Structure formats: C-alpha cells, structure tokens
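In: fold the following.
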Amino acid sequence: MNDLKKLLPMLGHTRGKRSAVTCNLKCDNACAKAVCNTSANSYFRDIASAEFSRRSALGLGLAGALSAAVVLQGPPAARGRQGTYDAGTHQGGKLAFAPIKPVDAAVDAFNVPDGYSWAPVIRWGDPLFSGAPDFDFAGQVPESQAGQFGYNNDYTEILRRPNGKKGLLVCNHEYVNPQIMFPAAPASAAEEAQRRAIFRNAVGMSVVELERAHRGQPWTYVRGGRPNRRITAETTFELTGPLAGSGLVKTAADPAGRFVRGTLGNCSGGTTPWGTILSGEENFNGFFRAGGTSAQDRRYGLADKATAMGWELDDPRFDARGEDFRNEPNRFGYIVEIDPEDPNSVPKKHTSLGRFKHEGANVIVAGNGKVVAYSGDDERFDYLYKFVSKNKYKKNNKAHNMTLLAEGDLYVAQFAGNSAGEIDGSGTVPADSAFDGSGTWLPLVVNGRSAVAGMGVEEVLAYTRLAADLAGATKMDRCEDVQPNLRTGKVYVACTNNSKRGLPGQAAADEANPRTGNRDGHIVEITENRGDTTATTFNWTLLMLCGDPATNTGTYFSGFPAARVSPISCPDNLAFDTQGNLWISTDGAPSAIGYNDGLFKVGLEGRNRGNVQQFASMPRNAETCGPVIHDDESMAFVAVQHPGEEGTYTAQASLFPDYVPAGATPAPGQVRAPRPSVVQIFPMGAAGS
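Out: Got it, this is the predicted structure:
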C-alpha cells in the first residue's frame, strides 16, 4: 500500500468515485501539491479600490496602457470558413429531446435520450492510413501507433463540406494510461522503452477524413483519406511571435530557438474563422524532470522528480536539469495551430498568446476586424486571458489570417463584484438577486512592449503566470474552456472547481468565485464593454453555480427553479447550437455528485435561462470532452476520454465502446477493453435513411 501511495498520491483523497489514476496521469497530481500561485494579489473585494494606485505604482498610465477600442455594430456575425469545409454554423434546426436521468458512477454505459442512437466515429487504435495495420491490443508497437488514432481524445471539431457528404474530424490526444494499455508484469528495459515510444506516438492530434451517403446520416471515417494526419510528440512545430529565436527557448538541439519537436498535454481548443484548428498545451509540466528550484519552475509546477511517463529515460530533452535542455519546458505551454486541409503543413506554436496551462483558445472577429482569442489557465487560483491581434482579418485570405495570432496584445482579467460584504462562501445569492459586477482586462503586452514593470516582453510571454501575478489578476477556480457566443458576443467561462478556495492561507470566496471549497464549479458570463470584444473593460454575471440541488443548497441557476434542473457538476468544455443555447460537457461529476459525467444543454435567454437538461451520460470513469452540436442535422458529438481509467489490463473497469460480452469472440477491430473514442449521437433511423 505504501508503494502504491507513492505512485498515486491522490489515493484516498479523491471524492466519490474519481480515480486517483486520472490525477496522476493527467495533471501530475496537482491537487496533492502546494498551490502554484503563491502571489500576494489583492483579494477580490480589495481590488477595485486599489486599481488606480496599483497602476500608478507600476508606471502604467491608464490611457497609455490600454489599446483603443472600436465599438461593434450589433452582435458579431457567425464565423465564415475560408477553406472548403465549415463547422456547422447553419441557421435553423434544433435537438429536441426529453432529458435523461443521471446515471450512477458505477454503471458502465453510454446513455442518450429516447429516440436517439449512438455509435463511435473512430476509436483509439483505428488505422488512419492505408498502410497502417489494424489495431492489435496485445501487439502494440510504436510504428503502428504512429499511423493509428491516438489515445484520450479531447477537443473535437467536425468540419463539413457544403454538400454534407464529406467532412473532416480533427481531435487532440491529451495523455495515455499505461496500466490499462499494457500488462502490469515487469518488462525488460527494451520493452519498457518500446512502451514509452508508443506513448509518445499516442499523444498529439489527429486529422481524419469523414464520409456518408446523405446529410444527416452518421459518419464513417475514411482509412487512407488524403488529409489524414497524425501529429505526435515527435512532430516538428514552428515557433511564432516574440519568443521565436529568444534565448529563453534555445536548446542544444535547437540553438536557433525556432522549431520545437512535439506537442504535449493537448486539452481543449478552438476553430478559427479561417478554418484552422487551435489546441491548448495544458499539463505539459508533468512530462519533464526539471531543476524545480527557480521561481519560474515552481510557478509552473516543474520539479526534480521522476515523471509518470519516464520519457526522460529515453530522450534527454525531457530532462531539463542540465544546461543543454534547461529551456525545453519553455517550449511548451502554448496555443498551437494546424491547417487540417494541408497534411504537409508545419504546425505553429503561438508565443504571443502567452505560456501557461492553456485549456484551449477560441477566436471571434471584432467589429474593427481584429481577432480576439480567449483562453483559461486550468489550475487552481490561476487566471483568464484575452489576446487581441495587431492586424486585421481578411476574408478569403487564409495565408494572411494564419499570421494573425503571431502578433498582438495580451491581457489578463481582473474582476470586481457589486455585493461587498454579502459573499460568505456558502453560495447564498446576494440581495440584488445575482452574482455580478464589472472587470478590467489588465495589459501584459501592448503594442509590442511589456506593460509589466521589471519584465521584458520575452519574459512576460515565457513566464506569463508571473507577469499576471504582478499585474494583479483575479485568482479563479480553474478557468477551463472559454467560448464567445457568436450570436450575442457574450463570453462564457467554465470554472471547473477548486477544493482549496477559502482554506487557510488561500484566497477567500469572492463574488466571481463565491463558494468555499468549490467542489462543483460554475459558469461566468462576460459582456464586453459596449459589445466590443477588443475593449479593456467588461461586465460579468454568473450563469450558474453547479451541483445537485437535491443535496447542495449552494446552487444557483440564474433564477430558474433548482428543482427542475438536471444535476450538473464540474463544467469543462463549452459549445453552442444554432439557437444560441449553451452546451456543457463535464469532468469530475463522479467525485462531486456520484453520477457519471455527461453532456448538458442550458438555456441562456428569458424564462429558460439557467434551465439545465442532460442529453448524454458517459461510461464508467469517463470524462466528457469536445462537444460539437450540429442541431441542423439533429446530431451531436463528444469525445469520450479515459473510460475505465481505474481498471487494469487484466481487470478492465469499462468495455466501452465495443462492449464485447464475456466469452464472445470480438469482431474484427474490437477488443474487450476501454478505448477512448469520438462518439456521434443521432436520431434513430438516421443510419438507414
């Protein structure tokens, strides 16, 4: 037990039915460690009164630090696509359904509403290329995995051609789980090295061609499709922005500091108006063994200890203790961009958006033509960011638009509430019947210059967390997905949870994070000043405080009767349908409310505002990721990540998605083990229409 405790520090500390394995492999046991953010930022209730004196102390004149705002004329238009695909921003259509009941976390099933069916689009190990072998669960090798769909899929996009018969699926792969991929028996040194090589080929991203006979039918992926591509921990990326060529990113293998091998910890993402895909490098720190003594290392959770993956045993770039690769961790933690229509293109890492644990990035075109990208730093007490491009979007000029994220201004959010003295950590709604207030986008980089005293531009972008600490940003409860609503321009922030909120020595509850020990998370709604997404001030309100109203009195659903909502906990990824409804996928509900994670629809307007309805429930131990809503076809898609994560190779905890019965012979390509998959949900009968 003591040895197991060393391997799984969260064992016995997770709540409900959350697996300590997930904590170990996904985020390097972040909750078992000291909080990375030890900054002495003013607590929320003190910030508003201190703002102007803080700016004076830093020498930041308000007018000089803020870029000019251009007012949008009405709500932003829907995204246009400049490639030959679009992401389904068609008008009309809806998903009509009766909400399902929550499913106990011990149940291994994928549940959808009456009248709907589900099927995998693609599963871990499915071959992408004509020459790639079929999946062999008992005979995996690195070369096979390099040509097969990766593990633990997260962000997902389905791009459709105008005729609806062809499409592209783009998905990223966050991390792997060795204990259910391979037998636990000790392997030889050569076998262990081969496993590690398999793992490096199982992460990254996948691009997969799709086809079907008619619009509205389920998709089939095309083995050997022309755009098919695997991006892994070995793929070459080009750095863009001020850090390209900087001494902070140079290594012995890349003395010019221009090209990086691989992408790691890819979590959520976004689809740009010009048709490329963004992905966030989130928990990259867990892949590196580092010195761990500097302020920069500590702020990013880098430590001098053996990693869970052990890649430092094979590849010196993952051992950052020596001078040769001391800067290697500085080359990860960015937003990456790929062109899914060009399998030969070199993907980019955009340093202008800052370096932190990016959940993802989502882009909207402002009224003045500049593009704005929102991104959350997914760690307890870290921050919410906004990037505004220097140059403007040009319709039908993809080459130009693919340079827009390389140069611009970077801001971090500071929130102020309007119910001083009423926030006690219980989640009780203030007297004005809402959790709301105003906020400021504090400048970090403006007009190519640092806005943070004592730090140059390169330092701000390489050590963005430290810069945001100095700027005075508001500590948040794990900002994950941040999505602008293209119908209204409002921005929605999923704060997943924060068990440390309000504990001794930690930031107290505030109006934007109003619950002590925030187990269930919440959703923030931001309205930019005058509807201008490039503005430097905003108003905000909380859409909901999540939880199960039957057992938690500290829930809030914008006034919608709590007794009528579906229980929801730990919001993660966000999406919208054509009607403007918000869709939420969850990560951590089993530990918080005892039900499997799921996909939920939430009304945002009128009497339906705050009405949460559950649409799907995941299999055992699985997280819901990457929701895509094509309600014009009555279809939805989710990435099912880490099903059966608490199991082992010989005692699997889930059989999703093949569900081969005991004693039965699996069909070709099937196994009696969990396989992370992208799932499509469609009306019954659609498959044969």
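
In: going forward, measure contacts between C-alpha atoms and count neighbours the same way
Out: OK.

In: so for the protein, the centremost residue is which one?
Out: Computing the C-alpha centroid of the chain and ranking residues by CA atoms, centre = their mean puts Ser268 first, at 2.8 Å.

In: which helix or strand contains it?
Out: Applying DSSP states H and E as the criterion places Ser268 in strand 266-271.

In: may I see the buried residues of that strand?
Out: The neighbour-count check on strand 266-271 (16 or more other CA atoms under 10 Å) flags 266-271 as buried.

In: format these as CSV; extra columns: distance to Glu407.
Out: Below are those laid out as CSV (distance: CA to CA, whole Å):
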residue, distance to Glu407
Asn266, 22
Cys267, 23
Ser268, 22
Gly269, 19
Gly270, 18
Thr271, 19
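
In: one more sequence to fold, the one below, so I can look at both together:
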Amino acid sequence: MKRRSLLECLGLTAVSAAAGVFSDRQADARATPVAEWPSISGPMPLPGDGLTGTQQRQTYRRISLLDRLEVPKGYRSDVVLTWGDRLGDGVMGFNNDYLAFTPLAPDRALLTINFEYISALNWCEGYLEAHGRSLPFAALEELLRQAGGRADIPALPSASPLRNLAEQVAQAALEDLGIGVAGLRRAADGRWRHEPTPLERRIHGLSGLKEPNQRLRSSGPAAAVFRKRNRLGYDDGLGDRIVGTFANCAGGQTPWGTVLSAEENFQSQVVEAVYADGSSPPPSQRPFQFTRQRVAGLGNPFGLAGNKYGWMVELDPRDPNKPAVKHTWLGRFRHEAVAVRARPGEPLVVYSACDRHSGHLYRFVSRRPVRDPRNPANSQLLEEGRLEVAQLKADGTGQWLPLSPKTPIDPFNSTQEEILGSPTQIEVPHSDRRRAGGEVLRSAAERERYRSLYPTLADLYNGEAEELQGAILIDAHLAANAIGATPTARPEDTDIDPISGDLLITFTMGGSDETGSPDPAIFRGPKGETPWPFGWVMRLSDAPADGTVPGGALQWRMVATGGTPWKGGLGFANPDNLAIDQRGNIWMVTDRSFGSSESDIFGKNACWILPRTVSGDQEAVLFASGPIESELCGPCFDPEEHTLFLAVQHPGEQHGCHQREQLEMQAFTLEDRSGQRFDQLRSVPLGSNWPSGVPGRPPRPGIVAVSRSQGGALLPPI
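Out: This is a model prediction of the structure:
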C-alpha cells in the first residue's frame, strides 16, 4: 500500500466535510518508519519489515509456526479467562468472540464476552476438562447414525434414548453459547485479572426455557408478529418473549454504557426461512444433527422459533437484573457487528452488516433525536425508527434504501454482468407466497416478471401496519435483495473513526454460494481480479440522517486490500474485527480459514496495526499472531490504552488436540521486495494445546490481556 492509499484508509486526505463527503478532521500524526513500530515476524516478506531482498530470502526461506500467542519483544500476554472458568451463576462459554470493556472504578471493570458457536471437535475433546463432567458423545453419535444422521427430537417418544441423549448434549451446547459478563481488577503490577463480582452473569442459549423471568424481551415491529395469534407458520406460545441468545459474534458499545451483541450464524441451529407474515416453519425443518465434526439444529429439541434469532441484543452489564432486549427495528439477518453514532440534536444511527456471501450493509435511524448521548433512556430510541440498506454504485457514490412497505421492488442487477461471465443471480422472497424462504432470479426476464407480480414490499408481505413492517424486518436480507440493495463481500465489522467520523467496514472475502455473490464492479482485486478472496477495508461517509425523511446519499472508497504484497495486497488475509485507539491507529484482526494453499500461505490469524502516519510509503504492522488454527477476535482497550484484550477463539479447530511431534511440512513460493521469487519450507503443528502448551492436552478458547512488560502505554511515543 502506497502513501496515498494508506492516508485514505486513515482519513488523512484533505477533502470536503460537506454532507455525503469524507471528513478532513485529522489526528496528530508522526513520521516514523513502520519498521520501528512494535511488531513480530510473520510468514512472508512485508514491504515494511526493514529487510533487504537478500535478507528477506534468508529470513523466510525456512520457518516454523508456533502454537502460542506471539507478541513483540518487550510485551507480554496473560491469560485472563478460559472456557469453563466460573462466571457468575455459570461458567465461561465456548468460542469467545467480541469483548467490551466497561470501567467501574480506576482499578475495577467489567468485560462483556460473546460466545459464538460450537466447533464440534474441540468441544468434544475439551468438555470434560472444562466442565468437570462428561457427556455421552459416542452413544449419541451412534444412535443418530442409526436414525439416518438427523432427527426431529420433539417427535420422538418421551422415553426414547435418542431423545434423552440429544436433549442432554444440545442443552450443554446451548448453555456454552450466548453472552457473559466478567469482573476484572487491576493489580498493583498494572495487569488486569479476573475477580468475581455480584455483577457477573451468563445469558445463554436456553436462558428462560425453564425460568420465565430470565427470558429476553423484544422491541419494535417484529414483536407484533411474535404476538400474532393467527399465523402461517409455527407458534412457540411465548408471545413477544424469547428463550436465550446464541451465535453471538461481534458487537459494539453505546455512549450510554450498554453493550450490543450480534446474533450471526443462527441459521445453523434454527430455521432461517420465514413465511410472508414473518412466522417461521416448524423446528422440524431444522432437525438435530451431531457428529464429532458438526453440530447443527440445536434449537430443534427445545422447539425454538427461528424468527426470534438473528437480532441485535442490548444488555446493561452493570445491571444483572435488567432483562436483555432484542431490538427488531435493527433487522433480522446474520449480524456481525455494530457501530453507534449518537450526536446531540440528530437521530440515533446504528450501522450493522450481514456476514454472508452477498450480505448487505444496513443502518437504523431513530425517529426522535438524541438529546444527551450518555442518557440511559437512549435505549428507547432503538424502539422506533426505520431500517435502511445500502445501494452502492461503482463510481464511489450510493444511497440508503428504506426497508418499508412502500419501497418499490427492483431486484439487484450488476452494472457489469460481463465481469461475471453470466447473468446476475439474486435470491428474493419466493414468488409463491404460500412458501417460506426464497428463490433465485437468474435473468432480466425473471426480474421483470417478479416486479410485475409484486410492485412494492407491501405486496410481498402480509399483515396490518406494525405486523407488515415486522414481517419485512424479520426477512430483512431477502427484502433488501428485492429492492436493489448491493450484495457485498461478507461484511464484518463496522466502526466509526472517532477522528474523521467516517464509517470503517471490513469485508472479509469475495466469494459466492448458490444464492448470490458480491457485486464484481465494486469488490475486485488490485488488478481487477474477481473473485478476490482476501478481503478489503472500506471507508464510508453519509449525509446526516433525518428522522422523518427516508434515505440519503453516501460516498465510499476501498482503502485497504488483503492479499500477498507481490500481488498488490497488504500482507493480511480476511480482515474481521477492528478497534481504533485514541491516536486514530486502526487495530485489525483477521479470520482466514485453514486447509487450502491459497489461504495457508498467510500463516496464523493475526492482529495488525494500520498506523495513522503521514510520512513515506507505509505498510500494515504485524503486531501479534494467535495459536495454531485459532482466530483472534474482539480487540478492545482499557481506558488508558495500557492493555489490549483479545479473544482467542477455536485453537486447534481443524485438527483438535495436538500430539507431540505431530507436524506438517508446507511449501510455498514467495517474492522478495525486488520481485525475486524463492521457495519457502514451513513447519506447522497439527492441532493446538493452547493455553497449556502440554502435548496431548485439549486446547481451550480464552481471553488474553496484552501489555508492555514494564507497563505503560501500549504504543510508546512514535
């Protein structure tokens, strides 16, 4: 990445601050070579590593990846919590993701933690050590095999051995997901450690199943659908109350002190498709499955209604007695993260994105304005407003489209179909409105026919007033496709740059599935390649929202591209979560998959810094890397920025528990800074033993605190 590209990424180019144009507010910036920033050595040459071409070839010709969290010299990482540790009335859940730091006093704080999903191999291997009890995994797997690999558990006799074992394992799995609040205390040495507090609690995937007072509340129009007596689909009998939360991926914090937790890949555990009135098909349509490689349909044994998952959940970590709320005005889709803009005198704006191939970028705009951004009553603003979805144009402009009944149907059609080599495919609500789910339109003629059948969203969905709007919000992804929202490249995090005011969005990869793909006119590699599987960072600026007038203009530009440096990338692959420090430096963690040479060349998932600087040809800084087959998630800081908290998720996900001397040799062809190619031989452990480091001991997800060994600011004056 050259100087101008990085300046754009960091919001340092001087451009107009008029509505819809990028801000020119700047931070103090320092002209320091990237080689002088705290960093570690990675798996490949980087332009900012300070080495000559000859030195790069010597350094990277043969390397070994290590099963540990690696940080720069002069830094340390301390494990704060791991899966199974006691937490309030429960325990630390599995596969920790998003982290939110809430100060209580100078040396006391709360850490809110998401627990996302079950990676079956790790969970089965480590459950006994984490929980101190065993589960009948082998017996369940055998009974399911005899039943054809899946089962509708509620349909089985109450005395069925399969039903008993399935309920037992599914309950344990769902209780290992959700949200946790942990107490922290800073010791005299300056390091944060877990300290139990009465404020600790767990909200898990079955909270409220047996104790109604623990159920979550729902707000907004979809709650009217939940209360509806006459419906096309399934009724769980709970009205607008909801059992539990799971698939909690990333999230965000509000200025008034609450935490927003995003339900992402809920479709693996409950039915995603809905009918025209917003109701769900019965849980039998998502039967229970369990093997040592895959767990699915966890909601089936308990009759969970699919339309009650896939929302944004708000909780107050400081008040364990206050019920969590699913705010349905923010839409139901595969939420990854959230960013909140609260300015006095303006509507509250909440940005979120749907992490799927062809997923969209959304914003919620409250009807009433914010008065005091720190007023806890601002939570009520999330209960009335509108949801909009982004339509991006290849020229860097775009607009917000309201997901409201009057919005015209106009399914997305790429402006550059020739890039695809075939007509644009887009999934829309099924044209037979007696059926749940969607159908894929594959031609201009099919799109035109669809428009003639259903001129507006009101013609696609059923219900009166609030119920109609609720049905649209429940089916937000397909409704957005139907009105022409731009399909994007698995949008992940959304964060507001506190200095420029722009919205930063990570897109983790350009790929496709049977229902669609990202717009190739926008999501392209450095030389126009499509698909480009390594991801991007986008900077977006939109006009101030109006609480009563829908829509609005926006401008966007790609400012960082993943990939190997010799192909025009920055050296990372698949950007995921972001955190922005007080100086405006961007901290970014990655989420690449394992098992292909195209992806494996990037080594371990890592934490990078994009420095806010104004001097020279700059590159990203590789600050830390995770254990083998893990992902680093949820970067966040304490208020003084002396500590960086990271969630280490799914160590050993591909191969499970590492056994001594269990290694794989990988070979790659790399290029040095002069363009000379050379071969690399790489030693890679199979599986992980993090955090114990003891061969044969199962890996466990956990939370780490990274700090300078001698204390003080994470980043010294640079």
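
In: which part of structure 2 matches the strand holding Ser268 of structure 1?
Out: Counting by TM-score structural alignment, strand 266-271 of structure 1 pairs with residues 248-253 of structure 2.

In: tell me how far that stretch lies from the chain's centre.
Out: 7 Å (CA atoms, centre = their mean, to the nearest Å).

In: now stretch 110-123 of structure 2
Out: Taking CA atoms, centre = their mean, one finds the center of stretch 110-123 of structure 2 at 13 Å from the center of the full chain.

In: can you check which part of structure 1 that stretch sits on?
Out: Going by TM-score structural alignment: stretch 110-123 of structure 2 matches residues 168-181.

In: quick check: end-to-end length of that stretch?
Out: By CA to CA, to the nearest Å, the extent of stretch 168-181 of structure 1 from end to end equals 27 Å.

In: same question, stretch 143-160 of structure 1
Out: 30 Å.

In: may I see the buried residues of it?
Out: Of the residues in stretch 143-160 of structure 1, 144-160 count as buried by neighbour count, 16+ other CA under 10 Å.

In: out of these, list just those in helices.
Out: Mapping those onto helices (DSSP state H) picks out 144-145.

In: which of the buried residues of stretch 143-160 of structure 1 fall within strands?
Out: If you go by DSSP state E, the buried residues of stretch 143-160 of structure 1 have 153-160 in strands.

In: relative to structure 2, what is the average displacement of the strand holding Ser268 of structure 1?
Out: Here the mean offset of strand 266-271 of structure 1 against structure 2 after fitting is 0.4 Å, by mean CA distance after the TM-score superposition for structure 1.

In: now do that strand: everything it contacts.
Out: Here strand 266-271 of structure 1 makes contact (CA atoms under 8 Å, 6 or more residues apart in numbering) with 154-157, 172-175, 203-205, 277-283, 358-363, 481, 573, 625-626.

In: how does it look with 6 Å?
Out: Contacts with strand 266-271 of structure 1, where a contact means CA atoms under 6 Å, 6 or more residues apart in numbering, come from 154-155, 174, 277-282, 359-362.

In: same question for stretch 696-708 of structure 2.
Out: With contacts defined as CA under 6 Å, 6+ apart, stretch 696-708 of structure 2 is touched by 74-83, 95, 126, 643-650, 657-659, 688-690.

In: same thing but 7 Å
Out: For stretch 696-708 of structure 2, contacts defined as CA atoms under 7 Å, 6 or more residues apart in numbering pick out 74-83, 94-96, 125-126, 642-652, 657-659, 688-691, 714.

In: stretch 204-215 of structure 1 too?
Out: Residues contacting stretch 204-215 of structure 1 (CA under 7 Å, 6+ apart): 128, 149, 164-174, 218-222, 225, 227-233, 263-264, 266, 340.

In: redo that, cut-off 8 Å
Out: Taking CA under 8 Å, 6+ apart as the rule, stretch 204-215 of structure 1 contacts 128, 149-150, 163-174, 218-223, 225-233, 262-266, 340, 633.
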